[in-house]
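1. no sequence for this one, just the structure:
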């Protein structure tokens, strides 16, 4: 039988993986930001965001996660990515 400590260690491992994936995601989105800056594209892309929100909703449903929670996660990530893209554009 698992102990509370065992379960918490599993949660900690998952959290570590999530943060590592965030780091990888932001490395790629920073490259997108440099591409956009070099090509005169805007930081925000509402059409892409709409597609991503739909995709996230479908993934959430597939994995049994509350779609509203998944949308709030994605909104926070997009907000940060747009800010990063705006900073990249200002500095290039």
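-> Yep, it's here. Everything numeric in this text was worked out from a predicted model, so none of it was measured.
2. can we go C-alpha only for contacts and neighbour counts from here?
-> Will do.
3. Report the distance from stretch 8-18 to the chain centre.
-> How far stretch 8-18 lies from its chain's middle: 18 Å, per CA atoms, centre = their mean, to the nearest Å.
4. Assign residue 2 to helix, strand or coil.
-> Of the three states, residue 2 takes coil according to DSSP: H, G, I helix; E, B strand; the rest coil.
5. I'd like to know how many residues surround it.
-> 6 (other CA atoms under 10 Å).
6. Next one for the comparison:
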């Protein structure tokens, strides 16, 4: 059965499409909320690192997390390269936040005389 882009699909197809899209929308909402929670935690890590003058990036941990996420992706039948790109994007944002937190902490720390 071929359909045009003008909505010639039957009601059963439209209903199935709507059902699937509703699930996708719910998953997208869950992903956004999970990312928000993740970034709340990484902000706390950034403040802890800044307070103890630790570097914003941790290449060893990042490499371990990438390897871990690639393995999880394979188990979930998700393209590991995609999962790695996604995690690298998140890691980049986290490091940028940690750098900003460290800069703010430096500005608010009185200079030693």
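-> Okay, I see it. Bear in mind the structure is a predicted one, so any value in this text is a computation, not a measurement.
7. quick one: the helices in the first structure?
-> In the first structure, the helices defined using DSSP state H lie at 4-38, 46-63, 67-91.
8. Could you identify which of these is most buried?
-> helix 67-91 (a mean of 15; mean count of other CA atoms under 10 Å).
9. In the second structure, which residues correspond to it?
-> Using TM-score structural alignment, the residues of the second structure aligned to helix 67-91 of the first structure are 80-104.
10. ok now that stretch, how far from the chain's centre?
-> Distance, centroid of stretch 80-104 of the second structure to centroid of chain: 8 Å (CA atoms, centre = their mean).
11. Identify the residues contacting it?
-> The contact list for stretch 80-104 of the second structure (CA atoms under 8 Å, 6 or more residues apart in numbering) reads 39, 42-43, 46-47, 49-50, 53, 56-57, 62, 66, 69-71, 73-74.
12. Can you tell me the residue that sits opposite residue 22 of the second structure in the first structure?
-> So residue 22 of the second structure corresponds to residue 9, using TM-score structural alignment.
13. what about its match, distance to residue 65 of the first structure?
-> Distance of residue 9 of the first structure to residue 65 of the first structure, given as CA to CA, to the nearest Å: 22 Å.
14. go on, residue 86 of the first structure?
-> 31 Å.
15. Now the match of helix 67-91 of the first structure on the first structure. Mean distance?
-> Aligned to the first structure and superposed, stretch 80-104 of the second structure gives a mean residue distance of 0.3 Å (mean CA distance after the TM-score superposition for the first structure).
16. Give me the most central residue, the first structure.
-> Closest residue to the average C-alpha location of the first structure: residue 77 at 4.3 Å, with CA atoms, centre = their mean.
17. Kindly provide the distance from it to residue 5 of the first structure.
-> 30 Å.
18. Residue 30 of the first structure too?
-> Taking CA to CA, one finds residue 30 of the first structure at 37 Å from residue 5 of the first structure.
19. try residue 16 of the first structure
-> Counting by CA to CA, the gap from residue 16 of the first structure to residue 5 of the first structure is 16 Å.
20. so how far is residue 107 of the second structure from residue 40 of the second structure?
-> 22 Å.
21. now swap in residue 89 of the second structure and tell me
-> Residue 89 of the second structure is 27 Å from residue 107 of the second structure, by CA to CA.
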